[in-house]
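1. Predicted model follows, preceded by the sequence.
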Amino acid sequence: MKICIINGPNLNLLGKREPEVYGSTTFEDYFAGLQAKYPQLQLEYYQSNIEGELIDKLHEVGFNNDGIVLNAGAYTHTSVGIGDAVKGIETPVVELHISNTYTREEFRHQSYIAAGAAGLVIGFGLKGYDLALESFLR
């Protein structure tokens, strides 16, 4: 089973940025643990701070993967384009957020991705990636 994890803006700073919200583990370290924990999955990881690059990646993997885990970061709340890309591809997408967006600023309560997503995982820290992967295994 082929799964692509796509992370959006500022998620390259995990482990450094607001550790009280996002923890102190880098995503690269966490991803290595996911690969070890789920050897039956062919996992790919992609991160970009650029909206168009995220859309391009969704188009690239959205017709030949078994699943996508998408943490679009702040673009979740602003990007109609990413939301449209999720709706336009065949591969199921699980929208993911490390923090509970509903306990944060009100503008973070809106998602342009959710309407096209197969499901959402919100507020479980990095463990949310495990939950998203598990959803594809069921």
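-> Perfect, thanks for sending it. Just so we're clear, the structure is a prediction, and the values are computed from it rather than from any experiment.
2. can we go C-alpha only for contacts and neighbour counts from here?
-> Will do.
3. what about the residue nearest to Gln35 when sequence neighbours are not counted, how many neighbours?
-> Beyond its immediate neighbours in the sequence, the residue positioned closest to Gln35 (C-alpha to C-alpha, 6 or more residues apart in numbering) is Leu43, lying 6.7 Å away. By the criterion of other C-alpha atoms under 10 Å, Leu43 has 19 neighbours.
4. Comparison target, given below:
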Amino acid sequence: MTKTVHILNGPNLNLLGQRQPEIYGHETLADVETACAAVAAERGLAVKLLQSNWEGQIVDWIHAARQEAAGIIINPGALTHTSVAVLDALNAFEGPVLEVHVSNVHRRESFRQHSYVSLRAEGVIAGFGVEGYALAMRRMATLVGA
């Protein structure tokens, strides 16, 4: 049976490639999905990419991942810095969690330098643009034994 990795994206990531390209680049979420699917195929994994601007939807997807996913890669967007609900949901997930940020949040505003999600994540990738997702997929493959 093929293991599935859920890639969850938070608010405004539907605008990736359009919103502030000087910070986030020109690649889209569709480009992210293509790159991650290619890495997943190399390692015998499946990938399910989801995006929502709604905190509750992301929490529901994390809950569903408890039954469906071997691991979670998450870019919670602004929820990174505000959502104890996302952290609590991730704490109920038993598989590995990796946190991804397109920009280097540590070089940005001070409020972006705190992450609730990092309290749960096995690792954090920040500042590598959308390539960070493929890097996270490679690491996730190792963590889930693929």
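-> Yep, it's here. In this text the structure is predicted, and so the values were computed from the model without any measurement.
5. Mind checking the TM-score on these two?
-> For these two chains in superposition, a TM-score of 0.94 is obtained (TM-score structural alignment, normalised by the length of structure 1); 138 aligned residues with a C-alpha RMSD of 1.2 Å.
6. buried stuff in stretch 21-35 of structure 2?
-> Counting neighbours by 16 or more other C-alpha atoms under 10 Å, one finds that the buried residues in stretch 21-35 of structure 2 are 24-29, 32-33, 35.
7. List just the nearest of these to Glu94 of structure 2.
-> Set against Glu94 of structure 2, the nearest of the buried residues of stretch 21-35 of structure 2 by C-alpha to C-alpha is Glu33 (23.7 Å).
8. how far away is that closest one from Arg120 of structure 2?
-> Per C-alpha to C-alpha, to the nearest Å, Glu33 of structure 2 is found 24 Å from Arg120 of structure 2.
9. Repeat that for Leu79 of structure 2.
-> 14 Å.
10. Compare neighbour counts for the two and give me the winner.
-> It is Leu79, of Leu79 of structure 2 and Arg120, that has more neighbours when counted by other C-alpha under 10 Å, with 22 against 19.
11. if we can go back for a sec, so of the buried residues of stretch 21-35 of structure 2, which ones are in helices?
-> 24, 29, 32-33, 35 (DSSP state H).
12. Give the equivalent position in structure 2 for the residue nearest to Gln35 of structure 1.
-> In structure 2, the position corresponding to Leu43 of structure 1 is occupied by Val47, as judged by TM-score structural alignment.
13. Pull the contacting residues for its match.
-> Under the criterion of C-alpha atoms under 8 Å, 6 or more residues apart in numbering, the contact list for Val47 of structure 2 reads 4-7, 36-37, 40.
14. so what's Leu54 of structure 1 closest to, chain neighbours aside?
-> The shortest distance from Leu54 of structure 1 to any residue other than its chain neighbours is 6.4 Å, reached at Ser48 (C-alpha to C-alpha, 6+ apart).
15. hang on, isn't that neighbour packed against Ile5?
-> No - with contact taken as C-alpha atoms under 8 Å, Ser48 of structure 1 and Ile5 are classed as non-touching, separated by 11.5 Å.
16. before we move on, back to that, which secondary structure state does the residue nearest to Gln35 of structure 1 sit in?
-> The three-state label for Leu43 of structure 1, taken from DSSP: H, G, I helix; E, B strand; the rest coil, comes out as strand.
17. how much space is there between it and Ser79 of structure 1?
-> When C-alpha to C-alpha is the yardstick, Leu43 of structure 1 and Ser79 of structure 1 sit 25 Å from each other.
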